[in-house]
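Participant: let me see the structure of the following:
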Amino acid sequence: MSDEADAVREFAARIGVPGLVDVHTHFMPERVLTKVWEYFDAVGPMTGVAWPITYRLEEDRRIALLREFGVLGFTSMIYPHKPGMAEWLNRWGAEFAARVEGCLRTATFYPEPGAETYVREAVESGTRIFKAHLQVGAYDPNASELDRVWGLLAEAGIPVVTHCGSGPMPGKFTGPGPMGELLERHPRLRLVVAHMGMPEYADFMDLAERYPEVRLDTTMAFTDFSERMAPFPTEELGRLGQLGERVLLGSDFPNIPYGYLHQLESLERLGLGDEWLRAVCYGNGARLFGL
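Facilitator: All right, here's what the predicted structure looks like:
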C-alpha cells in the first residue's frame, strides 16, 4: 500500500469512520474517458489554469487505488454530450457495477425521444444513482423531454448528481435559476448538487434549505485549486455546518489536479468538527444508499 493510501486510511480512522463513501467518481468506457482527459488537457488555455490529471492510470489500477484508500462505496459518473449516447452509457454502467464490488450502479440521461423509457428501464433494473451534466450536455433541465424523467426519479427516490453550478465555466443553463424552477415542479427530487454548486454556493444552499431532499457534494470545493478560482464564502461556514446531514463526500477521482487526500484535508481544515466530517465522509452516503 502506498504512503498516500496509508494517509487516507489514517484520516478515516482519526475521525472515526470505517471508510469513505464517495458519490462523485468517474469510470467510463475507455474511449469516452480519453476524450474527457483531452478536454481537461485543454482547460488550461480556456481558463488560464492548468488541470493535470493526477490519476491518469489504467482502469484496474484506479479501482485498486480506491480500495486501498478505503473507499467503501463509489460511483461511475457517466454523462452524454449529445443524443444517442445515454442508453449505451447506461448499459456500460450496469456492466461495470456488476463486475466491480463497491460501485453504486450509475446511469444518465439526455433530453431526447425515448429518455423516459430507458430511464425507467435503468430504475427497474437496479440503478442506484444518476448523473446529469448541464454544462457539458448544454441542455435545459426543464426541457419537456425530461419532465417525466425527473418525475420518475423523484417518485423512485433515486439521487441525481447534477453539475448545475457555473464553474469552472458557465453554461447557458447552469446556475440556481433553472434548478429552482425544476424543484418547484418536483420538490421531492433527490437532487445532489455537484461541486457544492460552485461558484454559486450560497444560492444552492438556499435550495437545500428550502427542499429537504436536496443535497450537495463536496467535489473539488474548498481545495487550494478551487479556492483560487471560486473561494467558498467564509460567512457561509455556519450554514454549511448546519446542513451537515445533507452534504456528501465527492472527489472527481480520477480527474483531479491534486492528490485524493487533499480533498479530505480541505474538509477537515474548515473546522466544522469530527461529527460533521463523519457524516459527510461516511454516514450521510452510507445512510442514503443503505451501505
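Participant: for the rest of this, base every contact and every neighbour count on C-alpha atoms.
Facilitator: OK.
Participant: need the longest helix for the chain.
Facilitator: helix 30-47 (DSSP state H).
Participant: quick one: that one to chain centroid distance?
Facilitator: 18 Å (CA atoms, centre = their mean, to the nearest Å).
Participant: one more: stretch 119-138?
Facilitator: That offset, for stretch 119-138, works out to 12 Å (CA atoms, centre = their mean).
Participant: show residues contacting it.
Facilitator: Contact with stretch 119-138 is made by 75, 77-82, 90, 94, 104-110, 140-141, 149, 152, 156, 158-164, 166, 170-174, 289, as judged by CA atoms under 8 Å, 6 or more residues apart in numbering.
Participant: picking up where we left off before, who are the packing partners of the helix or strand following the longest helix of the chain?
Facilitator: Helices and strands here follow DSSP states H and E; after helix 30-47, the next one along the chain is helix 59-69. If contacts are counted by 3 or more CA pairs under 8 Å, 6 or more residues apart in numbering; DSSP states H and E, helix 59-69 sits against helix 3-15.
Participant: now the angle from the helix it packs on to helix 59-69?
Facilitator: Relative orientation of helix 3-15 and helix 59-69, computed by axes from the mean of the first three to the mean of the last three CA atoms, to 10 degrees: 40 degrees.
Participant: does anything pack onto helix 3-15? Which helices or strands?
Facilitator: helix 59-69, helix 260-268, helix 274-278.
Participant: identify each buried residue in it, please.
Facilitator: Within helix 3-15, the residues scored as buried using 16 or more other CA atoms under 10 Å are 5, 8-9, 11-12, 15.
Participant: now stretch 256-275: buried residues?
Facilitator: 256-258, 260-264, 266-268, 272.
Participant: residues in contact with that stretch?
Facilitator: So stretch 256-275 is in contact with 4, 7-8, 11, 15, 51-55, 219-225, 237, 241, 251, 253, 277, going by CA under 8 Å, 6+ apart.
Participant: and the end-to-end length of that stretch?
Facilitator: 26 Å (CA to CA, to the nearest Å).
Participant: please apply the same query to stretch 19-26.
Facilitator: 19 Å.
Participant: how about residues contacting it?
Facilitator: By CA under 8 Å, 6+ apart, the residues outside stretch 19-26 that reach it are 9, 12-13, 70-78, 161, 194, 217, 219, 248-255, 281-282, 285-286.
Participant: one more to line up against the first:
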Amino acid sequence: MCDHPVSGPQPPYAARAVEDAGEDEARQVRAFWGRLGLPGLVDVHTHFMPERVLRKVWAYFDAVGPLTGTPWPITYREEEDRRVALLRDFGVLGFTSLVYPHKPGMARWLNGWAGDFAARVEGCLRTATLFPEDGVERYVAEAVDAGARVFKAHVQVGAYDPGDPLLDGAWGLLAEAGVPVVIHCGSGPAPGAHTGPGPVARVLARHPRLRLVVAHMGLPEYTDFLDLAERYARVRLDTTMVFTDFSERMAPFPAGERGRLADLGDRILLGSDFPNIPYGYLHQLHALERLGLGDDWLRAVCHDNAARLFRLSLSQ
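Facilitator: This next block holds a predicted model:
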C-alpha cells in the first residue's frame, strides 16, 4: 500500500499498481502466520468509526507532526469496505472497532454505531466505550447486556482521570462481567494531564479484577506498565506500534526489559492500530519476529492469547 492517500482521478495503471501492492502484502502476511501453523491473526487494536469521526481522527494524525516532530501518514486511508476487505485478505480472523469519545454525550451514540457495525461485519468483536459523565454506569451495563465483548478507554484523547468517581461503578461492572478494556493510558505520542501509570494503578488498586489491556504497552512508560502486569494477573498489554522502526525512533523499548516480554508471553496481545499507521501492516509482524523470542511466543501473541481471552473458536 502507498504511504499517502491517492487523491483525484487516477489512470487505470496507477490503481492497478496500488491493488498489486496490497495483494503482495497480503500474501506476505498470510505467509507469516501460515509458517507459524496458525489459522490466522487476532488483532485487538483496530479502528472502525462513524465516517465523520474517522475523518476528524485522520485530520489529527495529519497534523500530529508538530506534536511529535515526526510526520504520521495514514497508510490505509481507504473506504470502510476496502479496509474490512484488507483485514480479511491479511487473514485477520478477529478484530475490534475501537471507538472513543472526546467529550460527554458521545459514548452511547458510538456504542450504538459499533454494535451495528459488529452485527454486519463478521469477525468484529462488538466494541463499546465510556466517558466520565452522568449515566455512564447505565449505558455501560446496556452495552454489556447487548453483547459488548471489549471496551475502549482513551485517557489521552478524553483528557480524563480514569480514577474519576463517575467511572467507579462502570469499572466495577466491567470487572465483574470480565469484559476486557483496551485502554490508552501511556503518555505517547504526547502526554496528557492524566496519562502515565499512576492514575491506572489507582484504578487497579480499587478494581484488581479489571481486565485492562494496556494499549501500546504503555509507550513510553514501558517498565512501569510491565510492573503493573506483573502485579495484576488480569492486566495485559497490546503490541500496537511497539518495536516498529517508527516507534523505536520516538520511544525505544528498553533492551533490558526484553526478558520480561518472554515471562509475560501469555498476556501480550497483537495490536496494530490499523488503519491509522504510518507503515504497512506487515511491518508490525516483522517487528515482533525480530525480537527473537521464538515461534511459540509469536503464536501466543498473534493468535492464541486473544483467542483465549475472547473465547474465540476460529478457523480458516
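Participant: TM-score for the pair, please.
Facilitator: Their TM-score after superposition, calculated using TM-score structural alignment, normalised by the length of the first structure, is reported as 0.99; 291 aligned residues with a CA RMSD of 0.6 Å.
Participant: adding distance to residue 181 of the first structure, write the helices and strands packed on helix 3-15 of the first structure out as JSON lines.
Facilitator: Below are these laid out as JSON lines (distance: least, CA to CA, whole Å):
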{"stretch": "helix 59-69", "distance to residue 181 of the first structure": "36"}
{"stretch": "helix 260-268", "distance to residue 181 of the first structure": "30"}
{"stretch": "helix 274-278", "distance to residue 181 of the first structure": "30"}
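Participant: which one, of those helices, ends up nearest to residue 189 of the first structure?
Facilitator: Taking CA to CA, helix 274-278 is the member of these nearest to residue 189 of the first structure, at 23.9 Å.
Participant: ok, average deviation of the closest one from the second structure?
Facilitator: In the superposition with the second structure, the average deviation recorded for helix 274-278 of the first structure is 0.2 Å (mean CA distance after the TM-score superposition for the first structure).
Participant: try stretch 87-98 of the first structure
Facilitator: Stretch 87-98 of the first structure versus its aligned partner: 0.2 Å mean (mean CA distance after the TM-score superposition for the first structure).
Participant: buried stuff in that stretch?
Facilitator: For stretch 87-98 of the first structure, by 16+ other CA under 10 Å, it's 87, 89-90, 92-94, 96-97.
Participant: with stretch 242-250 of the second structure instead?
Facilitator: Buried residues in stretch 242-250 of the second structure (16+ other CA under 10 Å): 242-244, 246-247, 250.
Participant: rebuild the residues you listed as CSV, extending it with secondary structure and distance to residue 225 of the second structure.
Facilitator: Shown next, in CSV, are those (DSSP: H, G, I helix; E, B strand; the rest coil; distance: CA to CA, whole Å):
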residue, secondary structure, distance to residue 225 of the second structure
242, coil, 13
243, coil, 16
244, coil, 19
246, helix, 21
247, helix, 17
250, helix, 18
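Participant: redo those residues as TSV? Include distance to residue 44 of the second structure.
Facilitator: Below are those laid out as TSV (distance: CA to CA, whole Å):
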residue	distance to residue 44 of the second structure
242	14
243	17
244	17
246	20
247	19
250	23
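Participant: which one among those residues gets closest to residue 50 of the second structure?
Facilitator: Nearest to residue 50 of the second structure out of these is residue 242 (CA to CA; 26.5 Å).
Participant: so where in the first structure does the one helix or strand residue 170 of the second structure maps to end up aligned?
Facilitator: If you go by DSSP H and E, residue 170 of the second structure is part of helix 165-177. Counting by TM-score structural alignment, helix 165-177 of the second structure falls onto residues 144-156 of the first structure.
Participant: next one: that stretch to chain centre, how far?
Facilitator: 19 Å.
Participant: now swap in stretch 25-38 of the second structure and tell me
Facilitator: Worked out by CA atoms, centre = their mean, stretch 25-38 of the second structure lies 20 Å from the chain centre.
Participant: same check, this time on stretch 273-285 of the first structure
Facilitator: That offset, for stretch 273-285 of the first structure, works out to 16 Å (CA atoms, centre = their mean).
Participant: same question for stretch 79-96 of the second structure.
Facilitator: Going by CA atoms, centre = their mean, where stretch 79-96 of the second structure is centred and where its chain is centred differ by 14 Å.
Participant: equivalent analysis for stretch 20-28 of the first structure, please.
Facilitator: Using CA atoms, centre = their mean, the offset of stretch 20-28 of the first structure from its chain centre is 7 Å.
Participant: what about the alignment partner in the first structure of residue 147 of the second structure, distance to residue 104 of the first structure?
Facilitator: Aligning on TM-score structural alignment places residue 147 of the second structure opposite residue 126 in the first structure. Residue 126 of the first structure sits 10 Å away from residue 104 of the first structure, going by CA to CA.
Participant: between these two, who's got more neighbours?
Facilitator: Each of residue 126 of the first structure and residue 104 has its neighbours counted (other CA atoms under 10 Å); residue 104 has more, 25 against 12.
Participant: what strand or helix carries residue 292 of the second structure?
Facilitator: With DSSP H and E as the criterion, residue 292 of the second structure is inside neither a helix nor a strand.
Participant: what does it correspond to in the first structure?
Facilitator: Checking TM-score structural alignment: residue 292 of the second structure goes with residue 271.
Participant: pick out the residue nearest the middle of the second structure.
Facilitator: residue 45 (2.0 Å; CA atoms, centre = their mean).
Participant: can you show me the helices along the stretch 151-300 of the second structure?
Facilitator: Under the criterion DSSP state H, counting those that start in this stretch, the stretch 151-300 of the second structure carries helices at the ranges 155-158, 165-177, 197-206, 222-231, 245-250, 258-263, 281-289, 295-299.
Participant: for residue 135 of the second structure, which of these is the nearest?
Facilitator: With CA to CA as the yardstick, what comes closest out of the helices of the stretch 151-300 of the second structure is helix 165-177 (8.7 Å).
Participant: next, the mean deviation of the closest one compared to the first structure.
Facilitator: Mean for helix 165-177 of the second structure is 0.3 Å (mean CA distance after the TM-score superposition for the first structure).
Participant: so for that helix, what gets flagged as buried?
Facilitator: Neighbour counts over helix 165-177 of the second structure (16+ other CA under 10 Å) mark 166-168, 170-175 as buried.
Participant: cool, and stretch 227-234 of the second structure?
Facilitator: For stretch 227-234 of the second structure, burial by neighbour count (16+ other CA under 10 Å) applies to 228-230, 232, 234.
Participant: quick one: that stretch aligns where in the first structure?
Facilitator: Going by TM-score structural alignment, stretch 227-234 of the second structure sits over residues 206-213 in the first structure.
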